[in-house]
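[1] this is the structure alone, sequence omitted:
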């Protein structure tokens, strides 16, 4: 069925959403300004080194936390396992910069941990004892690892559950201990899934701004932020952002290649009966302490401390600004979620109606922004919108009118567009997978009844894919509520979201007053995790 209007519309939207990436590459290829040459000759190599070590350390930490926990949850019988396997996902809801501040508060020289040690042992000053400093690259890696290991845990656990039980039983019959069976059978089979999890961890680490900035660890993300806001050089910021874009593309290609290899591993899915190793004595208590320790350190302890601060500083936090910034976040997130859903429906329906392979390309193009770190995306959005703002003002002058000012970069337009580019992929993915489950025969029946594509979408498809649409819109909404680096760079003057508001308190070392808005962000972040856990329980 030919639908030229729909096809043109979907291509136009896809190109609009890829505009930041193209603008970023264009700006990065322009001749270098003096500032970039100066940065390249002085500090940039150190920033690149810091970024590399940070990503590597976080990946190692996530691997050491995620894989053993996943195997214990998939293969062993433990008391309270049903609660524990869900609790291990909770740290994902906690923004890393909040965790970083909570632990800095606890472990700094003036914090309760070191104060207690000095009191117990009679130490007078820091010269009397050694306590590892937390505000270092290693400390930042630890904080990020605590909140990002669930990516590895989730994918590894799913891979372990899907493995053929007969393979593991055969290895046991051949004399392997559970540990040898894990090392020789389970782990090699789960390797592609673990690689996907690690690539997600690496991309999230690369995109992190709050933790590294708070710990004063200079990475490429902070370099983009400082170059644009500190020096006002869009050209130098775009060049550094383009370097990060290259790293992301490399990570994505590695993840794709590992996923291709995965195909040959999942052929024997004889899930006859789940294996349940019984752990006793020391091994049982060790496994429980290990898993619950991750939950406590990554979620429960920071959350309890936030609640304590929120109660004690309630009167200072519960004010007009809290409501204003909550409203800003809600309106902005709801607007972007609605727009993302409309774009996803248009792209998904165009592909379905035309039935051509090439109409899937706009969906792929429109989803590209999700891989971009917030700072990189922000520079990509600023390049075309700033040029457009200047062009509009020049045109107004030429026509003899008064200059309208910054219509795009000085309003909510820039931040909404940035969020749409970054998180639209979630709505597109949800709508695409839901539409894929609707029988094509329904389309034929509806066409024979004389319905056009618009009516068909409204009366047939939308009621059937309502759950998928809701899930997609909800994910976009939640990610918008939590997003920090893009919000810091793209927000108009005197405009705060809950994330930037909390981060302001974190930067001023006053998280106590920002604890209430921080709790709101965490609770909103828990919603998709509940959905995710439900769907995992239904599958297994």
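    Perfect, thanks for sending it. Keep in mind it's a predicted model, so treat the numbers as computed, not measured.
[2] for the rest of this, base every contact and every neighbour count on C-alpha atoms.
    Fine.
[3] so who does the closest residue to residue 386 other than its chain neighbours touch?
    In this structure, residue 386 finds its nearest non-sequential neighbour in residue 409, 6.4 Å apart by Cα to Cα, 6 or more residues apart in numbering. Each residue near residue 409 by Cα atoms under 8 Å, 6 or more residues apart in numbering is listed here: 382, 385-386, 389, 490, 492.
[4] pretty sure residue 409 sits in a strand.
    No: under DSSP: H, G, I helix; E, B strand; the rest coil, residue 409 falls outside any strand and is assigned coil.
[5] which of the contacts of residue 409 sits closest to residue 140?
    Using Cα to Cα, residue 490 comes nearest to residue 140 of the contacts of residue 409, at 25.1 Å.
[6] what helix or strand does the closest residue to the closest one other than its chain neighbours sit in?
    Excluding the flanking residues, the one nearest residue 490 by Cα to Cα, 6+ apart is residue 415, at 5.1 Å. Residue 415 belongs to helix 412-436 when assigned by DSSP states H and E.
[7] still on that earlier bit, give the contact list for the residue nearest to residue 490.
    Residues counted as contacts of residue 415 (Cα under 8 Å, 6+ apart) are 486-487, 490-491.
[8] quick one on the thing from earlier: in helices only, show me the contacts of residue 409.
    382, 385-386, 389, 490 (DSSP state H).
[9] okay, those residues in TSV with neighbour count next?
    Formatted as TSV, those follow (neighbours: other Cα atoms under 10 Å):
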residue	neighbour count
382	23
385	22
386	17
389	18
490	27
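[10] can you list those in JSON lines and add distance to residue 306?
    Output for the ones in helices among the contacts of residue 409, formatted as JSON lines (distance: Cα to Cα, whole Å):
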{"residue": "382", "distance to residue 306": "35"}
{"residue": "385", "distance to residue 306": "38"}
{"residue": "386", "distance to residue 306": "39"}
{"residue": "389", "distance to residue 306": "42"}
{"residue": "490", "distance to residue 306": "28"}
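[11] mind checking which of the contacts of residue 415 are buried?
    Among these, those classed as buried by 16 or more other Cα atoms under 10 Å are 486-487, 490-491.
[12] put this next to the first one:
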């Protein structure tokens, strides 16, 4: 009997062991997926391509360009860019942190409605908001026209309103559109880190500004720094709002130098300065979060204190004003202007072509970004959690593209694709200029810019899948492809869906890269709006602008339906 048992054990097939244990740490290690490291490298490498191309072109360019740039271009552009960043930074930090504090810690009229409404300005790209405000406050616009009619005036310059086409106007418009980055980050910090500390501080008698200054603000500082850095990078990436409002930033200078003066070397050198400024913003964000760590707790709404009648009314007004300036007024104007245009002339005949171009470019970029993000996130997961290795480094490299302004990425790709075109031309296998100025160039810029969205989303989703799931599947003989298809993808589907939506919508709204790289006779909603604003035909572009606002509302609806409730639970 024992011998029969031994024979049966020998004849039974041994379970497949596709993971081992580290000899040094004793930690379970999955076997390497064949080709995964190569796929992750190929997915992350294009992000570095524009930067390398810019550096090479700037160093290879004529040395006579630098004195001209240093004397006539860079001083004004750098001063106006830094002034814009400083102004926008102050606006987004004050408005975003203040409104997050009010809606998180106090009860006042319309608080719940305003807590959601404060996110709405994210639906408006900066250049759409600038386009709307420029016509609203124009001497021939609805505000001044109605005021002159009421006052019986006929001179268009009789009402000396502040000039919107100025640095101050650009700071206000962009600050009112970008403050939700800080608002969402600070609000999440107050709910995940500050509940117990605020309760303890109140028990010690702290209240009002003392509570905010000594407890609330220090705890939210890392989140505020991260949100402000995102807002400043969006301000650096902008080209439409700055040009519409008469501010000559470094991004505008890159566009003008390449398009107007046809100087690719000069554009590359200005782009390098802009890239250095981006690195400075990232460094400031790191410094803002340095040596600050607070234990995160389960998301829980702080105990909100009821404000007296007068203070509650002031809080309501303080939270209403950003919503009005950042969304309601420009969106209402666009709706009114689009209705007038459609009622009188019908829809623009080229509108279906604009929508088709925008949607097709964004769809191709979204698909490629998702395919590139999957090996990056999976490669980071296959690294040891105790010792992040090459997979984590490749993931960080792939996510750096979001910090590249669209104009910088576009100029770098123009140079790189020019090299590839020359090489293919020498080989005789491709016509010259096959890649430069093509759909492939636009899609590549979108993928580089927005790869961080699906890569970060999938990395966060993988962090919620326990590694024991992989080990169990592999120990039962699951191959790498089967593990990915049958186990990972079903669990990653929600994150993939959200990442696809956000990537698609961001690509639909991208303006700088599209302006510089689009093929001839190709117009998207963003470039059509830019062209109409450049011609001064504001009502003609209102329909395209309204379509972009509708596109931008989709992630806000998604956030309100799910994400915001997860971060910000209902009040008790």
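    Perfect, thanks for sending it. The shown structure was predicted, so the numbers you read here are calculated from the model rather than taken from an experiment.
[13] quick TM-score on the pair, please.
    For this chain pair, the superposition-based TM-score is 0.93 by TM-score structural alignment, normalised by the length of the first structure; 533 aligned residues with a Cα RMSD of 2.2 Å.
[14] in the second structure, what residue corresponds to the residue nearest to residue 490 of the first structure?
    Applying TM-score structural alignment, one finds that residue 415 of the first structure aligns to residue 442 in the second structure.
[15] and its match, how close does it get to residue 365 of the second structure?
    Distance from residue 442 of the second structure to residue 365 of the second structure, counting by Cα to Cα, to the nearest Å: 9 Å.
[16] over to residue 9 of the second structure?
    54 Å.
[17] compare those two (neighbour count), which wins?
    Between residue 9 of the second structure and residue 365, counting by other Cα atoms under 10 Å, residue 365 is the more crowded of the two (28 against 11).
[18] state the distance from the more buried one to residue 40 of the second structure.
    Applying Cα to Cα to residue 365 of the second structure and residue 40 of the second structure gives a distance of 17 Å.
[19] residue contacts, the spatially most central residue of the first structure?
    For the first structure, the residue nearest the mean C-alpha position is residue 204 (5.7 Å; Cα atoms, centre = their mean). Counting by Cα under 8 Å, 6+ apart, residue 204 of the first structure touches 148, 373.
[20] which position in the second structure aligns with it?
    Checking TM-score structural alignment: residue 204 of the first structure goes with residue 234.
[21] what about the helix or strand hosting that match, distance to the chain center?
    Element membership of residue 234 of the second structure [criterion: DSSP H and E] is helix 217-237. Once both centres are worked out by Cα atoms, centre = their mean, to the nearest Å, helix 217-237 of the second structure turns out to sit 12 Å from its chain's centre.
[22] how big's the offset between it and the first structure?
    Comparison of helix 217-237 of the second structure with the first structure after fitting gives an average deviation of 1.6 Å (mean Cα distance after the TM-score superposition for the first structure).
[23] and the next element down the chain from that helix?
    According to DSSP H and E, the helix or strand after helix 217-237 of the second structure is helix 240-244.
[24] what does whichever helix or strand comes after that next one correspond to over in the first structure?
    As assigned by DSSP H and E, the chain's next helix or strand after helix 240-244 of the second structure is helix 250-259. Aligning helix 250-259 of the second structure against the first structure (TM-score structural alignment) gives residues 220-229.
[25] and for stretch 472-484 of the second structure?
    Residue span in the first structure matched to stretch 472-484 of the second structure, by TM-score structural alignment: 445-457.
[26] what's residue 361 of the second structure aligned with over in the first structure?
    Using TM-score structural alignment, residue 361 of the second structure pairs with residue 332 in the first structure.
[27] now do the same contact list for its match.
    Per Cα under 8 Å, 6+ apart, neighbours of residue 332 of the first structure: 416, 480.
[28] can you map out the helices along the stretch 51-200 of the second structure?
    When assigned using DSSP state H, counting those that start in this stretch, the helices of the stretch 51-200 of the second structure occupy the ranges 65-68, 74-105, 111-117, 126-136, 142-151, 167-178, 180-192, 195-203.
[29] could I get the ones you listed as TSV with distance to residue 227 of the second structure and mean neighbour count?
    Converted to TSV, the helices of the stretch 51-200 of the second structure look like this (distance: least, Cα to Cα, whole Å; neighbours: other Cα atoms under 10 Å):
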stretch	distance to residue 227 of the second structure	mean neighbour count
helix 65-68	34	14
helix 74-105	8	21
helix 111-117	17	17
helix 126-136	16	25
helix 142-151	33	14
helix 167-178	9	25
helix 180-192	4	26
helix 195-203	20	15
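[30] and these: which comes nearest residue 253 of the second structure?
    The closest of the helices of the stretch 51-200 of the second structure to residue 253 of the second structure is helix 74-105. By Cα to Cα, the value is 7.1 Å.
[31] ok now that closest one, how far from the chain's centre?
    Relative to the chain's own centre, helix 74-105 of the second structure is displaced by 16 Å; criterion: Cα atoms, centre = their mean.
[32] equivalent range in the first structure for it?
    Under TM-score structural alignment, the match for helix 74-105 of the second structure is residues 44-75.
[33] same deal with stretch 394-410 of the second structure?
    Using TM-score structural alignment, stretch 394-410 of the second structure pairs with 362-378 in the first structure.
[34] start to end distance for the matching stretch?
    The straight-line separation of the ends of stretch 362-378 of the first structure (Cα to Cα) is 22 Å.
[35] ignoring the adjacent residues along the chain, who's closest to residue 333 of the second structure?
    For residue 333 of the second structure, the spatially nearest residue (Cα to Cα, 6+ apart) is residue 132, at 6.7 Å.
[36] just checking, the one you found touches residue 336?
    No: using Cα atoms under 8 Å, residue 132 of the second structure is not in contact with residue 336; the gap is 10.9 Å.
[37] isn't residue 368 of the first structure up against residue 18?
    Yes: using Cα under 8 Å, residue 368 of the first structure makes contact with residue 18 at a distance of 7.1 Å.
[38] follow-up on the earlier one: do you know how far the residue nearest to residue 386 of the first structure is from residue 381 of the first structure?
    9 Å.
[39] with residue 147 of the first structure instead?
    Taking Cα to Cα, one finds residue 147 of the first structure at 28 Å from residue 381 of the first structure.
[40] who's in contact with the alignment partner in the first structure of residue 518 of the second structure?
    Following TM-score structural alignment, the counterpart assigned to residue 518 of the second structure within the first structure is residue 491. Residues near residue 491 of the first structure by Cα under 8 Å, 6+ apart: 410-412, 414-415.
[41] one more time with 7 Å
    When contacts are counted by Cα atoms under 7 Å, 6 or more residues apart in numbering, residue 491 of the first structure touches 412, 415.
[42] hmm, back to that, and the match of helix 250-259 of the second structure, end to end?
    Stretch 220-229 of the first structure has an end-to-end distance of 14 Å (Cα to Cα).
[43] what residues sit buried inside that stretch?
    220-225, 227-228.
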